[in-house]
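In: show me the folded form of this:
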Amino acid sequence: MEEGTVALTGKNEDGKRVQSTSNEENSDMLLNSKQVIIVPGYGMAVAQAQYIIHEIAENLLKRNLSVKFAIHPVAGRLPGHMNVLLAEAKLPYDIVFEMDEINSEFKNTDVVLVVGANDIVNPGALDDENSRYMECRARSMGCKNSNCP
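Out: Model (predicted):
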C-alpha cells in the first residue's frame, strides 16, 4: 500500500459504500476550498495532535483561506479542554468559536475537518443527500460512537 493511503474498499456493516482516499486528495480538498472549519475532540487530545492541527491551520491561513475552529460544549474531558489545548498550541483566539456561535456557518463551509470528535458529529450527515461529501477516518474504520464507518 502506498504511504499516505487509507485502505478502504467495499461496504461497511450497514451496507454503506466506503471509498479509499489519500492524504494528498484530502490536502487538495483543503487547499482548493475557501472556508474551512476544524472541529477538535478528545481524540485530538489523546493523539496530542493540537500542534499539527495548528500547523495545518497556519498553512491554510497563509493561503488566505478562512479557517475557524468550532468547539462543541462536550468535547474533551471537561468544559474548556479543547480551548486549553488550542491555546497551548498557540492558536489565535479570534478563530476559535463555541458551537452555538459558528453553527450557522457550516452550510457555507467548503470543508469541515473533524479531528478526534466522531462522537459529537451528527451521524445524519451520512444519509443526507444534501451533504456534499463526508469522510470519516477511524482507527479501525469500524463503527464508533456516532455509528460512522
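In: drop to CA atoms for contacts and neighbour counts, all remaining ones
Out: OK.
In: now the helix or strand harbouring Asn26: buried residues?
Out: If you go by DSSP states H and E, Asn26 is part of helix 23-31. For helix 23-31, a neighbour-count test (16 or more other Cα atoms under 10 Å) marks Leu30, Leu31 as buried.
In: and if you look at stretch 46-59?
Out: So for stretch 46-59, counting by 16+ other Cα under 10 Å, buried means Ala49, Gln50, Tyr51, Ile53, His54, Ala57, Glu58.
In: that older thread, check which element follows the helix holding Asn26 along the chain.
Out: Defined by DSSP H and E, the subsequent element after helix 23-31 is strand 35-40.
In: list the helices and strands that following strand packs on?
Out: strand 66-71, strand 111-115 (3 or more Cα pairs under 8 Å, 6 or more residues apart in numbering; DSSP states H and E).
In: JSON lines for the ones you listed, including distance to Val39?
Out: Below are the helices and strands packed on strand 35-40 laid out as JSON lines (distance: least, Cα to Cα, whole Å):
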{"stretch": "strand 66-71", "distance to Val39": "5"}
{"stretch": "strand 111-115", "distance to Val39": "5"}
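In: turn these into CSV, including distance to Glu98 and mean neighbour count.
Out: Formatted as CSV, those follow (distance: least, Cα to Cα, whole Å; neighbours: other Cα atoms under 10 Å):
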stretch, distance to Glu98, mean neighbour count
strand 66-71, 5, 22
strand 111-115, 15, 20
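In: let's compare: structure for the following, please.
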Amino acid sequence: MKKYREKSPEETIKLVTVEIIERAIKFSKKKNRSIFISKTSGGVRTNVKDLDPNSIEGKENLEKFFNPIRRHYTFSGLGSPEENNSINWRVLNLPFGRRILLVFQVFVSFILKGTPFKNKLYRWMGIHVGKGAEIMQLVWLDHFRPELIFI
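Out: Alright, predicted model coming up:
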C-alpha cells in the first residue's frame, strides 16, 4: 500500500486506526450500535462518533486521543455473533475485497523462497520490508493489518 510507505511506525498506526475509526462510524450508523475505542483493554472508552475526522470537533478530539500514540487500541461494542446487529471484527478492520486479496497473497508468499520478488510481494501487501531482508519459505506473516508489520 503506497500511502503507508516511508512512514514511521507511529504514523502508520495512526493512519490505520483512523481508517478503522471511519469504518466503525459507518457501521455504527448502519447497524444502530455504539462502538467505542480505548487506549488499553480496560481503559476509558470513547465513542468513535466523537472522533469523526470529517468534523471540526472530531478532528480536535482525534488529535487529543492520539496524544501520545499507543502501540495498540481496543474496540468494543461490536456485539456477540448471536446478535442480529453485531459487527464482525474482520469486517470492521478491512473491506471484503482487501481481505480476500490478502489471503491469496499470504498463501503465495508462504510457498515462495526468500527472493527479492517475495520482498516486493510483501511490500505490495503493505508490509515494511527493509533493504537486504531475506524472508525464507514457510514464514507466515499476519494478514490482519500488514501495514503494521516492520521488518
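In: what does the TM-score come to for these two?
Out: TM-score of the superposed chains, computed with TM-score structural alignment, normalised by the length of the first structure, equals 0.24; 71 aligned residues with a Cα RMSD of 5.9 Å.
In: picking that back up, nearest to Glu88 of the first structure, of the helices and strands packed on strand 35-40 of the first structure?
Out: strand 66-71 (14.6 Å; Cα to Cα).
In: give me the helices and strands touching the closest one, please.
Out: strand 35-40, helix 50-62, strand 96-98, helix 99-102.
In: hmm, back to that, and Glu101 of the first structure, which of the helices and strands packed on strand 35-40 of the first structure is closest to it?
Out: strand 66-71 (8.4 Å).
In: next secondary structure element downstream of the closest one?
Out: Strand 66-71 of the first structure is succeeded, C-terminally, by helix 81-88 (DSSP H and E).
In: tell me the angle of that next one relative to strand 35-40?
Out: 110 degrees (axes from the mean of the first three to the mean of the last three Cα atoms, to 10 degrees).
In: so which bits of helix 81-88 of the first structure are buried?
Out: For helix 81-88 of the first structure, by 16+ other Cα under 10 Å, it's His81, Met82, Asn83, Leu85, Leu86.
In: pretty sure Gln35 of the first structure sits against Ser66.
Out: Yes. Applying Cα atoms under 8 Å as the test, Gln35 of the first structure and Ser66 come out as touching, 4.6 Å apart.
In: quick one: which of the helices and strands packed on strand 35-40 of the first structure is nearest Val96 of the first structure?
Out: strand 66-71 (4.6 Å).
In: relative orientation of that closest one and helix 50-62 in degrees?
Out: Going by the same axes, to 10 degrees, strand 66-71 of the first structure makes 150 degrees with helix 50-62.
In: and Lys38 of the first structure, how far from Ile53 of the first structure?
Out: Just to correct that, residue 38 of the first structure is Ile rather than Lys. Distance of Ile38 of the first structure to Ile53 of the first structure, computed by Cα to Cα, to the nearest Å: 9 Å.
In: picking up where we left off before, including distance to Val114 of the first structure, could the helices and strands packed on strand 66-71 of the first structure go into TSV?
Out: Shown next, in TSV, are these (distance: least, Cα to Cα, whole Å):
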stretch	distance to Val114 of the first structure
strand 35-40	5
helix 50-62	11
strand 96-98	14
helix 99-102	13
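In: Thr5 of the first structure is nearest to which of those?
Out: Here helix 50-62 is closest among these (Cα to Cα), at 18.5 Å.
In: returning to what we had before: just give me the closest of the buried residues of helix 81-88 of the first structure to Met29 of the first structure.
Out: For the buried residues of helix 81-88 of the first structure, the nearest to Met29 of the first structure is Leu86 (23.3 Å; Cα to Cα).
In: no further questions, thank you.
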